[in-house]
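Trainee: Prediction below, plus the sequence it came from.
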Amino acid sequence: METFSSLTQNWIKGHPIWAAMILGSGAVFASEIIWSGIKYVRDKFRIAKNHVLAVLVFNEKSVICADKHKINRNYQCSNKYCKEKHLRILVNLIDRAEYSIDIAMYTVTIFAITDALKHAIARGLNVRLIYDKEMMVCSGSQIEILDKHGVQVRAPANTATALMHHKFCVLDSSSRIKELTGKQQTNNSRSILVSGSANWTQQAFSGNWENTVIYADKAVIACFQNEFDRIWKSLDNSYITS
């Protein structure tokens, strides 16, 4: 009795053209599968790689170029730790937001960020800020000014035993866009998360060893947005300036 292998070989010998066509089609099909797998892995890696958009590090080198920036506002700085360049990145993110900005920040003292948030309010954005109550009267605090310019601000009523010590900002999250407009996030809007050790203060940007990371990962952004919303709702009956 002929085996399957010998039958196959005999068929191939008797039908060389058909055999070539079948083998060729199989090779093409296999190559398509392999290429699809390569593209999938490549694209997944590319997406994952792009989830972190920037890492801003502040240290003792962040202000070594400060005098040059004071003399020339357009100074092309090569210092990768430069406070001014880092600040410009954050301001640009605020300026590019289209719908909402939710900030949980121990305190805010940087005028450039205050101005950017004022402009966001003027553009019609919904801006919310959760901060630590004790920082309302700290030196240089911009909380009261932001409140007067339309930023919705809330803080825990009692911070004697615990601090509102978060330092993060969510811009144009999908859930907030849907909440505010009733529509899903558009292709032109990109959710951004800014988080790290640094407060938005002169001390953090100019005198401390700090970090700020900018993310575009939807899952991570959703976690931070959910926590912001949870805290915000919990403060309904707490200290509110507006």
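Mentor: Looks like it arrived, so ask away. Numbering: from 1, shown residues only.

Trainee: all contacts plus neighbour counts: C-alpha atoms, from now on.
Mentor: Noted.

Trainee: Give me the distance between Val170 and Ile113.
Mentor: Per C-alpha to C-alpha, to the nearest Å, Val170 is found 15 Å from Ile113.

Trainee: what about those two, which has more around it?
Mentor: The residue with more neighbours, out of Val170 and Ile113, is Val170; 25 against 21, by other C-alpha atoms under 10 Å.

Trainee: give me the element that one is part of.
Mentor: Using DSSP states H and E, Val170 sits within strand 167-171.

Trainee: So which elements touch the following helix or strand past that strand?
Mentor: Using DSSP H and E, the helix or strand that follows strand 167-171 towards the C-terminus is helix 174-181. Counting contacts by 3 or more C-alpha pairs under 8 Å, 6 or more residues apart in numbering; DSSP states H and E, helix 174-181 is packed against no other helix or strand.

Trainee: and the angle for helix 174-181 with strand 167-171?
Mentor: Put simply, helix 174-181 runs at 60 degrees to strand 167-171, going by axes from the mean of the first three to the mean of the last three C-alpha atoms, to 10 degrees.

Trainee: Tell me which helix or strand comes right after helix 174-181.
Mentor: Next along the chain after helix 174-181, taking DSSP H and E as the criterion, comes strand 192-196.

Trainee: That next one vs strand 167-171, what angle?
Mentor: Between strand 192-196 and strand 167-171, the angle comes out at 180 degrees (the same axes, to 10 degrees).

Trainee: Just the buried positions in the helix or strand that strand 192-196 is followed by, please.
Mentor: Sequence order places helix 202-206 as the next helix or strand after strand 192-196, per DSSP H and E. By neighbour count on 16 or more other C-alpha atoms under 10 Å, the buried set for helix 202-206 is Ala204, Phe205, Ser206.

Trainee: could you say what helices and strands whichever helix or strand comes after helix 202-206 packs with?
Mentor: Counting by DSSP H and E, the element after helix 202-206 in chain order, helix or strand, is strand 210-215. Packing partners of strand 210-215 (3+ C-alpha pairs under 8 Å, 6+ apart): strand 52-58, strand 192-196.

Trainee: Below is structure B, check it against A:
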Amino acid sequence: MQKIFYEKEIDLFHRLKELVSLTVDESIDYKMEEHGIRALGTLAIKGEYLSDEKKNFLENVELDIYADEQKIIDPQDFHLKVEDFHYDIQDGNLKIKIEVGVYGVEEGENRYIRVDPDPLEEIEALTRDLDEKKKEIKPQIEKMQVEEMPEKKVEELSEKVYETKVKNEVEDDQEDIGAYYLYVVCANDTYENIAKAYNMDEKVIRDYNNNLSLDVGQILIIPYDSKTDTNKV
């Protein structure tokens, strides 16, 4: 048997005061391939916590584990199972480590996998934070929209970007890790000056963002590049 440890941080917007309940359940399918077996599925992390009131959350960890036939002891016994999990509360958010046993294979070193946040979840979290801040500084934002900002100041604000890694599944069962910028729109921004700042075709940025209107605080996705990787036992 081998063990795989998955580590994931769950963003609860820094509002977790007390964890009421927490469960981890696996849902896995097994696929015979030419030279081994692949396990595909999810770990469902469900919980209930107290902030100002009682709330629920559900997070999924995607599994894609390939066992080479040379390391499989008994194909009929090959399966993955959640053995245990531990958690820590950090700054109002939850960090969880899940121990998964891989049965039916030769013993090997433990593996540790850090699960990156879903990019859409990051965008949603950023948007929520920005919405809250916009409510607090609405008068200032309205003033910025009316007044003409100096060109130099706009260029400085255009440099405020966020970078994140995005994981996407592709048809050959490999993981494609692409880097994107998350750009926060400033007053007087246009698709044209944003495209020039990144030396990119304006149409590409418009297409990636469905030609969204450029309101102050709006988040745009700016494509960058990608790499590939594969999980193996």
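Mentor: Nice, thanks for sending it over. Computed from a predicted structure; not experimentally measured.

Trainee: So after superposing, what's the score?
Mentor: For these two chains in superposition, a TM-score of 0.22 is obtained (TM-score structural alignment, normalised by the length of structure 2); 84 aligned residues with a C-alpha RMSD of 5.7 Å.

Trainee: ok, which stretches of structure 1 are helices?
Mentor: Under the criterion DSSP state H, helices of structure 1 are mapped to 4-14, 16-50, 66-71, 83-96, 111-122, 143-148, 174-181, 202-206, 218-234.

Trainee: Looking at those, which is nearest to Ile103 of structure 1?
Mentor: Nearest to Ile103 of structure 1 among the helices of structure 1 is helix 218-234; the distance by C-alpha to C-alpha comes to 8.1 Å.

Trainee: Any buried residues in that closest one, and which?
Mentor: For helix 218-234 of structure 1, the neighbour count (16+ other C-alpha under 10 Å) marks Ile221, Ala222, Phe224, Gln225, Phe228, Ile231, Trp232 as buried.

Trainee: Over to stretch 41-60 of structure 2?
Mentor: Using 16+ other C-alpha under 10 Å as the test for burial, stretch 41-60 of structure 2 gives Gly41, Thr42, Leu43, Ala44, Ile45, Gly47, Glu48, Tyr49, Glu59, Asn60.

Trainee: Switch these over to JSON lines; also include secondary structure.
Mentor: What follows is the buried residues of stretch 41-60 of structure 2, written out as JSON lines (DSSP: H, G, I helix; E, B strand; the rest coil):
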{"residue": "Gly41", "secondary structure": "strand"}
{"residue": "Thr42", "secondary structure": "strand"}
{"residue": "Leu43", "secondary structure": "strand"}
{"residue": "Ala44", "secondary structure": "strand"}
{"residue": "Ile45", "secondary structure": "strand"}
{"residue": "Gly47", "secondary structure": "strand"}
{"residue": "Glu48", "secondary structure": "strand"}
{"residue": "Tyr49", "secondary structure": "strand"}
{"residue": "Glu59", "secondary structure": "strand"}
{"residue": "Asn60", "secondary structure": "strand"}
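
Trainee: What is the nearest of those residues to Phe5 of structure 2?
Mentor: Set against Phe5 of structure 2, the nearest of the buried residues of stretch 41-60 of structure 2 by C-alpha to C-alpha is Leu43 (12.0 Å).

Trainee: residue contacts, the residue nearest to that closest one when sequence neighbours are not counted?
Mentor: Distances taken as C-alpha to C-alpha, 6 or more residues apart in numbering put Glu26 closest to Leu43 of structure 2, at 4.6 Å, once the chain neighbours are dropped. Contact analysis of Glu26 of structure 2 by C-alpha atoms under 8 Å, 6 or more residues apart in numbering lists Gly41, Thr42, Leu43, Ala44, Lys81, Val82.

Trainee: Try it again at 7 Å.
Mentor: Counting by C-alpha atoms under 7 Å, 6 or more residues apart in numbering, Glu26 of structure 2 makes contact with Thr42, Leu43, Ala44, Val82.

Trainee: How many neighbouring residues does Trp11 of structure 1 have?
Mentor: Trp11 of structure 1 has 13 neighbours, counted by other C-alpha under 10 Å.

Trainee: circling back: which of the helices and strands packed on strand 210-215 of structure 1 is buried the deepest?
Mentor: Comparing these by mean neighbour count (mean count of other C-alpha atoms under 10 Å), strand 192-196 ranks first with a mean of 23.

Trainee: and it, what does it pack onto?
Mentor: Strand 192-196 of structure 1 is packed against strand 167-171, strand 210-215, with contacts defined by 3 or more C-alpha pairs under 7 Å, 6 or more residues apart in numbering; DSSP states H and E.

Trainee: List of residues touching it?
Mentor: Counting by C-alpha under 7 Å, 6+ apart, 167-172, 211-216, 221 sit against strand 192-196 of structure 1.

Trainee: Would you reformat these as JSON lines and include distance to Val57 of structure 1?
Mentor: Putting the contacts of strand 192-196 of structure 1 into JSON lines (distance: C-alpha to C-alpha, whole Å) gives the following:
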{"residue": "Lys167", "distance to Val57 of structure 1": "15"}
{"residue": "Phe168", "distance to Val57 of structure 1": "15"}
{"residue": "Cys169", "distance to Val57 of structure 1": "17"}
{"residue": "Val170", "distance to Val57 of structure 1": "19"}
{"residue": "Leu171", "distance to Val57 of structure 1": "21"}
{"residue": "Asp172", "distance to Val57 of structure 1": "24"}
{"residue": "Asn211", "distance to Val57 of structure 1": "5"}
{"residue": "Thr212", "distance to Val57 of structure 1": "7"}
{"residue": "Val213", "distance to Val57 of structure 1": "9"}
{"residue": "Ile214", "distance to Val57 of structure 1": "11"}
{"residue": "Tyr215", "distance to Val57 of structure 1": "15"}
{"residue": "Ala216", "distance to Val57 of structure 1": "18"}
{"residue": "Ile221", "distance to Val57 of structure 1": "21"}
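
Trainee: can you tell me which two in those residues are farthest apart?
Mentor: The most distant members of the contacts of strand 192-196 of structure 1, if one measures by C-alpha to C-alpha, are Asp172 and Asn211, lying 22.1 Å apart.

Trainee: if you skip the residues just before and after it, what's nearest to Gly47 of structure 2?
Mentor: Counting by C-alpha to C-alpha, 6+ apart, the residue nearest Gly47 of structure 2 is Leu22, at 4.2 Å.
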